[in-house]
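Q: Pasting the sequence and the predicted model now:
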Amino acid sequence: MNFDALFSNFGELTTQGLAQGAIYALFALGYTLVYGVLRLINFAHSEVFMVGTFGAVLAWRALGLNQDSATPAFGMVVVYLLVGLLAACAVSGTTALVLERVAYRPLRRRNAPVLAFLITAIGASVVLSEAVGVWTERRPLGMPPLIRQHDVISFADTTISNLEIGIVLLALVLMLALDVFIGKTRLGRGVRAIAQDPNTAALMGVNKDRVIALIFVLGGVMAGAAAILYNLKIGSTYYFAGFDLGIKAFAAAVLGGIGNLRGALLGGLLLGTLEGWGSALFGTEWTPVVAFVVLIVILLFRPTGLLGESLGRARA
């Protein structure tokens, strides 16, 4: 174990881990929302994220930007980022809604067993990823250099870039907005009512199908936001982009307490940070192992995750 590498780069590793964890957290919200209401693990959510990455890149290409373009002026960068964010959220949200309507709703109406939902989710995931793979000929798609990274904050041996700050701030704002929406609005009360007791909520006039469609769309929108942050951080996307990230986002949701919105935030940030520290201690090839070992240890003592499962209980 290389403790010198960890302590000498501790600040840098932590800030990079928090930025990566913020993407995990946004991604994890889709798993948490669907599980909190339906008790369903939507394994196709990774592909909802993946199509969002392509949605943003294709929107930029429609505006004449590609990986060979020069970095635009600041004012235009803001416009392009907003266009990319709206495109990614719209594509991911629409994909999630179509999945709910085509794949899951017919099963719900037939009272299908849980196993049928899981198999359908895996099948939908494969169909989406392979369809995009065939369309792109399995080649990565580069994104335009919209943000020129530079250090904004520097103290001791730690530097924080403008991109890291932007990723964390956008993720926090979106997660706060979702938390307020679920906790304070009329539609959010409907979500919490269905999560707590769907039959009683239906008797009180809550439209279950509409609420379920809403949570899929909300999860898709958050995945779309995570997708554009991923694009900015990685610089390209490909048809299998959602697989590895989806596993880690699901782990983040479980770590924080799947079904708990704030747990997704905590789990994502913690997982990203642990990956950063682990890469210094054991080498980058051991990064996923470290994160998942910590996940297993925590679940041995806290089976419901750090904050527990709560979209229905804290949810009430």
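A: Thanks, I have the structure now. Numbers count the residues shown, from 1 in each chain.
Q: When you work out contacts or count neighbours from here on, use the C-alpha atoms and nothing else.
A: OK.
Q: any idea how far Val254 is from Val132?
A: Distance of Val254 to Val132, computed by Cα to Cα, to the nearest Å: 28 Å.
Q: Show me which of those two is the more surrounded one.
A: Set side by side, Val254 and Val132 show more neighbours around Val254, with 28 against 18, by other Cα atoms under 10 Å.
Q: then this one, side by side with the first:
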Amino acid sequence: MLRILLLLAASLLLLSGCGIDADQDVLCRRLIPAFESDPITDAWTRMDAEDRRVVRIDYRTGGEAHWIACRYAGAATEAGRTVLEAVATDRTGWLPPMRFAMLEQWIRIKPPRHDAAPAAAIVRSPPTAWTPWLFLLQQVINAATVACVYGLLALGYTLVYAILGQINLAMGELTMVGAMLTAMAAAGLGMAGWADWPPALLGVLVLVMGFTAAQGWAMDRLVFRRLRKTRSHTPLIVAVGLSVAYQEGVRLLHGARDWWPAPVLADRHDLIGDGAFTVTALSSQLAILALTGGLYALLWGIMQRTPFGRAHRACTDDVAAAELVGVDVNRTVAITFAIGGGLAAVAGAVIALYYGGVNFFTGYLIGFKALAAAVVGGIGSVPGAMLGGALLGLVETFWSAYFVIAYKDIVAFGLLTLFLIYRPQGLLGQPRGRGD
């Protein structure tokens, strides 16, 4: 354990830089007047969660919230970082080749406007001694949202593994399904004028959770229950097959294009600043934190104070013994898969409404990272899943902010490798045998 803590300390000391590339930010902001005639206010820049070549700017004009996304040939510090490849807006989606070519011609002949959130808006005064610490605090706030996504999905992995000793690799695809359904529902709410109405958003979340919970239940009832006594790698192979089937099914039904829902709860709150840098938080970030905390507390209460929770703990200790004393193992496992599917849907909804850019492949890498978070925290441990998600979110966000973004995933999975070598049971997991 001491060795792991020393390795963690060494890793965090390394995280001490490049955030959003200023040149990419300025170039993307220069494109906004091509789509807007009114002055731009409250512009805020972020990078896409999955493709770090994409810079997205949320802004307000004429009292309405809009966004523009620019994809470059390379991420920050990489070759091609200022070569624009594609542009999308909340009104048009990704521009077709002809419109994009016309936009490139427009930017060559159009001088930059001073009301389009120019580069001066990024740094308003010389840095002070507090600026690095404020930037650090901003990364902690940004990491909290990422940690919520990983933590929620890691809970689904850990609940299933705790009771079966098997990893359902198709859980990431339930996140993708949740993200796609949320994106489509958000588009419908936008057309109805209810995009920022909290009860409507909550209703969408409940419906999506119900759908993916039913998908999780069906996975167990139709597939994994039949393989429960199998002592080979067949369940793992079947899970990979389910993952591919979900990906291809969604691709054939909805195509391979990205969905970019309009941002919701995008009001920005300035927390603290020194003139050179201001720490901000969005209403959506606060809502995500509150939602994740509430769901975790609800799950903890279910696991500790309900008959299902007692049955789950009994099956976790020894499935055969639990069955002998009258526990309905099949029902307990099915509910566990349903809960995992519902939590995966919440993670997908966060990805869709906060990050955007969801497609049929969204759940693949997210699923593996959430599995890494579950292993780091101690797969089988509910608190460990949230701890692992928080740790992975911090490492990813800090690395993206201070170092070359291209190596972010290498660092994340390198951390997983260290834990598998030196502490396979994770931070909060306990080495134990399983009774079948």
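A: Okay, I see it. Just so we're clear, the structure is a prediction, and the values are computed from it rather than from any experiment.
Q: And the strands in the stretch 1-150 of structure 1, which stretches?
A: 141-142 (DSSP state E, counting those that start in this stretch).
Q: for it, what spans make up the helices?
A: In the stretch 1-150 of structure 1, the helices defined using DSSP state H, counting those that start in this stretch lie at 3-8, 10-38, 45-62, 74-99, 105-109, 114-135.
Q: how about those in TSV, adding distance to Leu218 of structure 1?
A: Formatted as TSV, these follow (distance: least, Cα to Cα, whole Å):
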stretch	distance to Leu218 of structure 1
helix 3-8	38
helix 10-38	7
helix 45-62	12
helix 74-99	7
helix 105-109	17
helix 114-135	18
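Q: So which of the ones you listed is nearest Ser310 of structure 1?
A: helix 10-38 (7.4 Å; Cα to Cα).
Q: mean per-residue distance, that closest one to structure 2?
A: Superposed on structure 2, helix 10-38 of structure 1 shows a mean distance of 0.7 Å to its aligned residues (mean Cα distance after the TM-score superposition for structure 1).
Q: Using neighbour counts, pick out the buried residues of that helix.
A: Buried residues in helix 10-38 of structure 1, counting neighbours by 16 or more other Cα atoms under 10 Å, are found at 10-38.
Q: before we move on, what about stretch 38-46 of structure 1?
A: Within stretch 38-46 of structure 1, the residues scored as buried using 16+ other Cα under 10 Å are Leu38, Leu40, Ile41, Asn42, Phe43, Ala44, His45, Ser46.
Q: how much space between the residue nearest to Val290 of structure 1 when sequence neighbours are not counted and Arg302 of structure 1?
A: Spatial nearest neighbour of Val290 of structure 1, chain neighbours left out: Gly278 (5.8 Å); criterion: Cα to Cα, 6 or more residues apart in numbering. Computed as Cα to Cα, the Gly278 of structure 1 to Arg302 of structure 1 distance reads 22 Å.
Q: if you count what's nearby, which of these two comes out ahead?
A: Gly278 (23 against 16).
Q: Just to check, that one is in contact with Thr287?
A: Yes - the pair Gly278 of structure 1 / Thr287 is scored as a contact, 5.4 Å apart, by Cα atoms under 8 Å.
Q: Trace Val78 of structure 1 over to structure 2, please.
A: Alignment note (TM-score structural alignment): Val78 of structure 1 maps to Pro198 of structure 2.
Q: can you count the residues close to Thr336 of structure 2?
A: There are 25 residues near Thr336 of structure 2, going by other Cα under 10 Å.
Q: Translate it into the numbering of structure 1.
A: By TM-score structural alignment, Thr336 of structure 2 lines up with Ile215.
Q: quick revisit: the residue nearest to Val290 of structure 1 -> structure 2?
A: Mapped onto structure 2 by TM-score structural alignment, Gly278 of structure 1 lines up with Trp399.
Q: secondary structure class for that match?
A: helix (DSSP: H, G, I helix; E, B strand; the rest coil).
Q: Could you double-check that it lies in contact with Ile405?
A: Yes - between Trp399 of structure 2 and Ile405 there is a contact at 6.8 Å, judged by Cα under 8 Å.
Q: can you pull out the helices in the stretch 201-316 of structure 1?
A: So, for the stretch 201-316 of structure 1 - with DSSP H, counting those that start in this stretch - the helices run 208-234, 241-256, 261-282, 287-301.
Q: which residues in structure 1 does stretch 373-386 of structure 2 match up with?
A: So stretch 373-386 of structure 2 sits over residues 252-265 in structure 1, by TM-score structural alignment.
Q: what residues does that stretch touch?
A: Residues outside stretch 252-265 of structure 1 that contact it (Cα atoms under 8 Å, 6 or more residues apart in numbering) are 22, 24-26, 28-29, 31-37, 175, 179, 266-268, 270-271, 295, 298-299, 304-312.
Q: ok, 6 Å please
A: The contact list for stretch 252-265 of structure 1 (Cα atoms under 6 Å, 6 or more residues apart in numbering) reads 25, 28, 32, 35-36, 266-268, 304-311.
Q: same question, stretch 235-249 of structure 2
A: Contacts for stretch 235-249 of structure 2 (Cα under 6 Å, 6+ apart): Asn168, Leu169, Ala170, Glu173, Phe360.
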